[in-house]
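> here are the coordinates; sequence isn't available:
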């Protein structure tokens, strides 16, 4: 069977849905071009991971859900992840609730679902959509460009500082419904904003397979600061494929915090491209692997501007027979004098059957730079357990405290206390506690 034959995509249905939704002609054309590209491009080649053996083509069909008036209409199990204010909520294939305070709207801030933004802010979306992550990079990016639905558009004008975190919830309740959200964040010069999202699934784990193919694009203007926090808690029948990428201008900063608590196979690529002089990035990722789960997690920083600075930290806990390939890549281009790139990957294995590979990579084409890396893979230190047990703490509780202490440096970076708590609850669930 050819790869073309198994692709979940049809040019006629893609263009017809685009027209039915009233999308502008340029988006219909983009979807059509991406459809053709998907037939010729290959899946990404991941380090020591055969993504072609995963369920990466289970996209289902587009299914919209009825609008809701408040979060009280959501399942109780997910209501604690968001508030009624300054939030976008998507159920299955499309948004059902959006809210932005009048104060922020008066300052020119746009925070809405991407489908609506196409109608109301079409040229602004067109300027940036699929420019940070290109549709022709591989088969996954082409499929995303062709099939995306829902998502978020966040725009912050020049010199506007948003002090309240803006939130989004992407909820999959039906594994037969397409789940391909696109997040586009644009922060103009000297602005600042914090964006937090959750991806959750409530569908039965015994049901159909589903592919989540999500992209987050972040455009950070000169002197701006953007904080992006994302927590994933998708069930074992969902293959989680995520690209997060930011372009960072002069004296600007992007900070990523990611909590990967999904139960299915997953691939993520979180990249900061430091184009401007004095640009900065900080990426922190925490993940817990369980069952037979297979994960490929890459953090990547490309230094182009002079005096640019980056720090990447990944902490992984692996249990049962799960496995993870964790790559940290710092690329310092020729001419990026004064750059400073640091990275750390640490893996804690709670089972003799678990596997974690930490691969720190430095690619340096400039002499006048600083760069460093650290990596470790190991099990819980028995001396630490013995010390805690000698003070009256049970062995199971000692393991729990050591594990949470290992993950705490990342969890504590989540910018909203309630979301920190939600992430901790997901960690406890994954650790079987």
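Great, that's in hand. All values reported here derive from a predicted model rather than from experimental measurement.
> hey, let's count contacts and neighbours off CA atoms from now on
Noted.
> Give the buried residues for stretch 181-197.
Using 16 or more other Cα atoms under 10 Å as the test for burial, stretch 181-197 gives 181-197.
> So which of these sit within strands?
Using DSSP state E, the subset of the buried residues of stretch 181-197 located in strands is 182-187, 192-197.
> Throw the residues you listed into a markdown table and include distance to residue 34, thanks.
Listed next are these as a markdown table, based on distance: Cα to Cα, whole Å:
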| residue | distance to residue 34 |
| --- | --- |
| 182 | 15 |
| 183 | 18 |
| 184 | 18 |
| 185 | 22 |
| 186 | 23 |
| 187 | 27 |
| 192 | 33 |
| 193 | 31 |
| 194 | 31 |
| 195 | 28 |
| 196 | 28 |
| 197 | 26 |
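> Let me see the ranges of the strands in the stretch 301-433 of the chain.
309-318, 323-332, 340-349, 355-364, 370-379 (DSSP state E, counting those that start in this stretch).
> And for the stretch 51-200 of the chain?
Going by DSSP E, counting those that start in this stretch, the stretch 51-200 of the chain shows strands at 87-91, 94-99, 110-113, 152-156, 166-172, 182-187, 192-201.
> circling back to that earlier point, tell me which two in the ones in strands among the buried residues of stretch 181-197 are the farthest apart.
Pairwise distances across those peak at 20.8 Å for 182 and 192 (criterion: Cα to Cα).
> can you pull the contacts of residue 385?
395, 398-399 (Cα atoms under 8 Å, 6 or more residues apart in numbering).
> Got another one to weigh against that:
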């Protein structure tokens, strides 16, 4: 069997893309090695989800997008997600980044905020050191194909002791079914730095199927604090495969805030490796499934460092015939004394045909630790509806209030008002209100 019959991406394509973009030779070589590795790797095996039955062939081809000098020239689907006067912003449309802006203030402090392709040429040492350290090429066939075919993306580097007060933002838009859409996000927060990064993924005007094979890597060095907020709101035409990983050094901290609002089938795996002592990971996930979506959300924390702490909190609402697997995995390795890992998964089902499975998992290889989990799956409480109706509220409005109250603790954590408002509108649309 030839490589061509196995994989949706070919070596000739990669070489052509690289030449078109003037890519660094070392990066092209990495791509080709990843493609060769992909042919020998298996697909991921998320819990109770058979990816071999999904159509994962929609990689498309690299198509250069025309850059713009102002956000006013962006398509409405992207422009609606950007607040006027946003000082630090990257916008990717299909295969490439079309708009980049970094304030003079942050540039003067040594902050790097550009597309990953440019960073690989202009900041080779930094990119080489960190690219592929959190999400390994060899993890599975999907990750290998990502490293072979990624385009555009973001590279954010925050120097030692630099604290960024204003969120750094990115928007990723897919509106061409024939274009590759596989951005790679690499965030490196140097020692004792602080940053909030916010991005939004959206699709518009698609007349066929698209595969999003995306990877996020966050590297937080000693004492760094990273807040990472992301909202995915792809239409039903997009199959979303997203792998997010963070590596934490001593006394560093990451907060994940994830809004899973897609209408198509989705695999999302968000994981933190607490390598150093005194590290902390906090992951908050909100999700709504509708239609006939097939969904698998996994949140993981792996403790190696002493006195490390992790919290995971997922709230999901399933309606119509949506089916979701919600996995929470806390792993405390031998030697991670005084570690504390807590997780909660809650699923609310709004239809007899909807399904949500919550799977809390604790894997403990050390005695001197604390760990706990909680999980619940159920319908809207009829007693709560009755109580609200007794106060003159209609049944429909009562259900809406209960659902919003169920999701509110995570929505309130979104660090941008515009994004919170947008997320509220998405929730209303997804719930058919």
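Thanks, I have the structure now. Not measured: the values here are computed from a predicted model.
> Kindly reformat the strands of the stretch 301-433 of structure 1 as a markdown table containing distance to residue 112 of structure 1 and mean neighbour count.
Below are the strands of the stretch 301-433 of structure 1 laid out as a markdown table (distance: least, Cα to Cα, whole Å; neighbours: other Cα atoms under 10 Å):
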| stretch | distance to residue 112 of structure 1 | mean neighbour count |
| --- | --- | --- |
| strand 309-318 | 30 | 25 |
| strand 323-332 | 33 | 24 |
| strand 340-349 | 34 | 23 |
| strand 355-364 | 38 | 19 |
| strand 370-379 | 39 | 15 |
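> Which one of these lies nearest to residue 18 of structure 1?
When the strands of the stretch 301-433 of structure 1 are compared by Cα to Cα, strand 323-332 sits nearest residue 18 of structure 1, at 37.0 Å.
> what about residue 77 of structure 2, neighbour count?
17 (other Cα atoms under 10 Å).
> measure the nearest residue to it once chain neighbours are set aside to residue 430 of structure 2 for me?
Using Cα to Cα, 6 or more residues apart in numbering and skipping the chain neighbours, the partner closest in space to residue 77 of structure 2 is residue 204 (6.5 Å). Using Cα to Cα, to the nearest Å, residue 204 of structure 2 is found at 16 Å from residue 430 of structure 2.
> Same check on residue 251 of structure 2?
Taking Cα to Cα, one finds residue 251 of structure 2 at 39 Å from residue 430 of structure 2.
> Those two: which is more packed in?
Ranked by neighbour count (other Cα under 10 Å), residue 251 of structure 2 and residue 430 place residue 251 first, with 23 against 19.
> Quick check: which element contains that one?
Per DSSP states H and E: residue 251 of structure 2 is located in neither a helix nor a strand.
> which residues touch the alignment partner in structure 1 of residue 332 of structure 2?
Residue pairing (TM-score structural alignment): residue 332 of structure 2 is matched to residue 332 of structure 1. Contacts for residue 332 of structure 1 (Cα under 8 Å, 6+ apart) come out as 302-304, 339, 341, 363-366.
> any chance you could map the helices in the stretch 1-150 of structure 2?
3-6, 11-21, 25-38, 76-79, 104-108, 116-122, 124-130, 141-149 (DSSP state H, counting those that start in this stretch).
> Any idea which of those gets closest to residue 319 of structure 2?
With Cα to Cα, the closest approach to residue 319 of structure 2 among the helices of the stretch 1-150 of structure 2 belongs to helix 76-79: 25.3 Å.
> And for the residue nearest to residue 77 of structure 2, the neighbour number?
16.
> Since that was my last question, I'll sign off now.
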